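Novice: Quick one: sequence and predicted model below, then my questions.
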Amino acid sequence: MSESSPQTVPEVPIRRAASVLMLRENNGGFEVFIQHRVSTMDFAAGMVVYPGGRVDPKDSATAASGHLGETIISAHCKQWAGTAVWDEGEASAPQKAGEILAAALREVHEETGLSLEPGQLFPWANWVTPTGFPRRFDTYFFVAALAAGQEPAHQTTEAVRSHWAKPEELFAALERGELKMMRPTQRTLLDAMALGTIEQIASSRPVIKAVHPDPRDSHSSHPVRSTEISAPRS
């Protein structure tokens, strides 16, 4: 009787994605615009998330057009220094950074009806879905401080509702088991809360390193460990 060959786990492609923490002032603090994902989605089902989605081929054309602004893209490239934006070197980084920014702007418009200016979005974090998940994403998070009159709406079929929420109330509801948030959502929001104000958040300009989270912490707010962070690219 021959030995059975070990099962080969199919490799799941990692797709690039963008997600935006849209913020507005509220009684000395801030609120964040969130979506409650439909429970039947094949990724992040039933989770509280920010507007966003995958990088699309059309985003490549937007990035190559130059309409996003050379100065903005250059600044984003510096902040994405510890991510896959730089995997193919300095020459390719501006195009990749532009595609991610274009995807963020497009997804916000498609899901909320809001047209943000490229200069309103600032790189915030980069998380890569760990192995073992049926879908994997290399997700680039942005923060955006909304101006007076900029009001997002709920217009995506991927969520049952969208609304503004105070971060403290979200975490209280999470503690009570009334909602669910994946670790990247929790961590990016906690990091924003630690800075306190929208002005401090938007001006912080962190140099970002990719986080490859431990799947055992996928639904916790566990601080990012050094073993989960990619080494910075030279």
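Specialist: Perfect, I can see it now.
Novice: from here on, contacts and neighbour counts on C-alpha atoms
Specialist: Will do.
Novice: Just say helix, strand or coil for residue 220.
Specialist: coil (DSSP: H, G, I helix; E, B strand; the rest coil).
Novice: Chain neighbours aside, what residue packs nearest to it?
Specialist: Nearest residue to residue 220, sequence neighbours excluded (CA to CA, 6 or more residues apart in numbering): residue 183, at 5.4 Å.
Novice: repeat for residue 72
Specialist: residue 119 is the one closest to residue 72 (CA to CA, 6+ apart), at 6.6 Å.
Novice: can you confirm the one you found is in a strand?
Specialist: No - counting by three-state DSSP, residue 119 is not part of a strand but helix.
Novice: ok, structure two:
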Amino acid sequence: MTIDPDGFPAPAALVEHARRFHAEGGVPAVPRVAATVLLLRPAGGRPERAVTDGADFEVYLIRRVAAMAFGGMYAFPGGGVDVSDSQAHVGWAGPAPAEWGARLGLAPAAAQAVVCAAAREVFEEAGVLLAGPDARTVVGDVSGDDWEAARVALERREVGFADLLAERGLTLRSDLLLPWSRWITPEFEPRRFDTYFFAALLPAGQLTRDVSGEADRTLWVRPADAGELTMLPPTLVTLGQVAACGDLAGVGAASATRDPATPVTPRLDLRPDGEARFVLR
């Protein structure tokens, strides 16, 4: 997958909305803090294969239902930080919240909330749980009826993420999340998000499940083969970045050198000839 240095074509509906926003002197909405996760696995759906074997890999995508914000677009599982994420007293493994804060450019409590939101959302939307009995293990299959009931209760906010983990004697494995980038929705959008992107390897023994009512299609696809799908710039650019890593070990190595604190905000360039493109500079 190649990234066009001149930007990305913008959907007509977004162009019309942007023109109206600027013509009316609109006031930008305050972005909501959010988190999203690129779930990765070796190609062929065999997460037990060695991460260092050089094999190509796939990423999990969902297509948002048309009625939602950014509906009809393919994206990664994710969503807004919830009040429960910032108040959670969760069992924790991996880098401490202060270390996450230094990496993400956030106060420790805010960083913990973002990491909790990432893990919670990927469980709610994909049925994948980044947690284990201790700091060295990960829970296995979580697709049974009891787990599904717990996931639905979490999605409905009938139970908090920290409580769900505590009831089952599990610890959040924050070390399974690899920080990648940060994107802020353009100013003309009525719903804006300040989103932290993470990558994570699908745990052995777990399977993604099409459980989110917010998606009408899900698929695993090689990042390099996803260019024909309808995506907004954050998804498209991120897929290009991970594709360039070559393999899963390369993704892990690249994460260690990335800047996940400085935000990228796509700008819509409305050109005199009527063409409109998203640009990142």
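Specialist: The structure has been received and is ready for your questions. Nothing here was measured: the structure is a model prediction, and the numbers come from that model.
Novice: before we move on, back to that, which residue in structure 2 lines up with the residue nearest to residue 220 of structure 1?
Specialist: By TM-score structural alignment, residue 183 of structure 1 lines up with residue 233 in structure 2.
Novice: Repeat that for residue 60 of structure 1.
Specialist: Match for residue 60 of structure 1 (TM-score structural alignment): residue 86.
Novice: count of neighbours near that match?
Specialist: By other CA atoms under 10 Å, the residues close to residue 86 of structure 2 number 17.
Novice: Now for it: which residues touch it?
Specialist: Residues in contact with residue 86 of structure 2 (CA atoms under 8 Å, 6 or more residues apart in numbering) are 109-110, 112-113.
Novice: State the distance from it to residue 163 of structure 2.
Specialist: Separation of residue 86 of structure 2 from residue 163 of structure 2 (CA to CA, to the nearest Å) stands at 13 Å.
Novice: how about residue 249 of structure 2, secondary structure?
Specialist: Going by three-state DSSP: residue 249 of structure 2 is helix.
Novice: Just to confirm, what residue in structure 1 is aligned with it?
Specialist: Using TM-score structural alignment, the partner of residue 249 of structure 2 in structure 1 is residue 199.
Novice: Tell me how many other residues surround its match.
Specialist: Residue 199 of structure 1 has 11 nearby residues by other CA under 10 Å.
Novice: counterpart of residue 152 of structure 1 in structure 2?
Specialist: So, by TM-score structural alignment, residue 152 of structure 1 is matched to residue 208.
Novice: Now that its match has come up, it's in contact with residue 128, right?
Specialist: Yes - using CA atoms under 8 Å, residue 208 of structure 2 makes contact with residue 128 at a distance of 6.0 Å.
Novice: between the two, who's got more neighbours?
Specialist: residue 128 (25 against 20).
Novice: Strands along structure 2, start to end?
Specialist: For structure 2, the strands defined by DSSP state E cover 8-9, 32-42, 57-64, 74-75, 78-80, 92-93, 131-132, 171-173, 178-184, 193-201, 215-221, 267-270, 276-279.
Novice: could you check the angle strand 215-221 makes with the longest one?
Specialist: Yep, that's strand 32-42 of structure 2 we're talking about. If you take axes from the mean of the first three to the mean of the last three CA atoms, to 10 degrees, strand 32-42 of structure 2 sits at 40 degrees to strand 215-221.
Novice: Tell me the residues of structure 1 aligned with strand 32-42 of structure 2.
Specialist: The aligned range for strand 32-42 of structure 2 in structure 1 is 15-25, by TM-score structural alignment.
Novice: how much does that stretch stray from structure 2?
Specialist: Once fitted to structure 2, stretch 15-25 of structure 1 is off its aligned match by 0.4 Å on average (mean CA distance after the TM-score superposition for structure 1).
Novice: and the longest helix for structure 2?
Specialist: The longest helix of structure 2 (DSSP state H) is helix 108-126.
Novice: Return the set of buried residues in that helix.
Specialist: 108-126 (16 or more other CA atoms under 10 Å).
Novice: ditto for stretch 140-153 of structure 1
Specialist: So, applying 16+ other CA under 10 Å, buried residues of stretch 140-153 of structure 1: 140-146, 152-153.
Novice: for the strands of structure 2, which one sits closest to residue 26 of structure 2?
Specialist: Taking CA to CA, strand 267-270 is the member of those nearest to residue 26 of structure 2, at 14.9 Å.
Novice: Check which helices and strands that closest one sits against.
Specialist: helix 12-23, strand 276-279 (3 or more CA pairs under 8 Å, 6 or more residues apart in numbering; DSSP states H and E).
Novice: Check what contacts the first one and list those residues.
Specialist: Contact partners of helix 12-23 of structure 2, identified using CA under 8 Å, 6+ apart, comprise 188-189, 268, 270, 276.
Novice: State the number of residues packed around residue 148 of structure 2.
Specialist: 15.
Novice: Now do it against residue 113 of structure 2, distance only.
Specialist: For residue 148 of structure 2, the distance to residue 113 of structure 2 - CA to CA - is 23 Å.
Novice: go on, residue 228 of structure 2?
Specialist: From residue 228 of structure 2 to residue 113 of structure 2 the distance is 34 Å (CA to CA).
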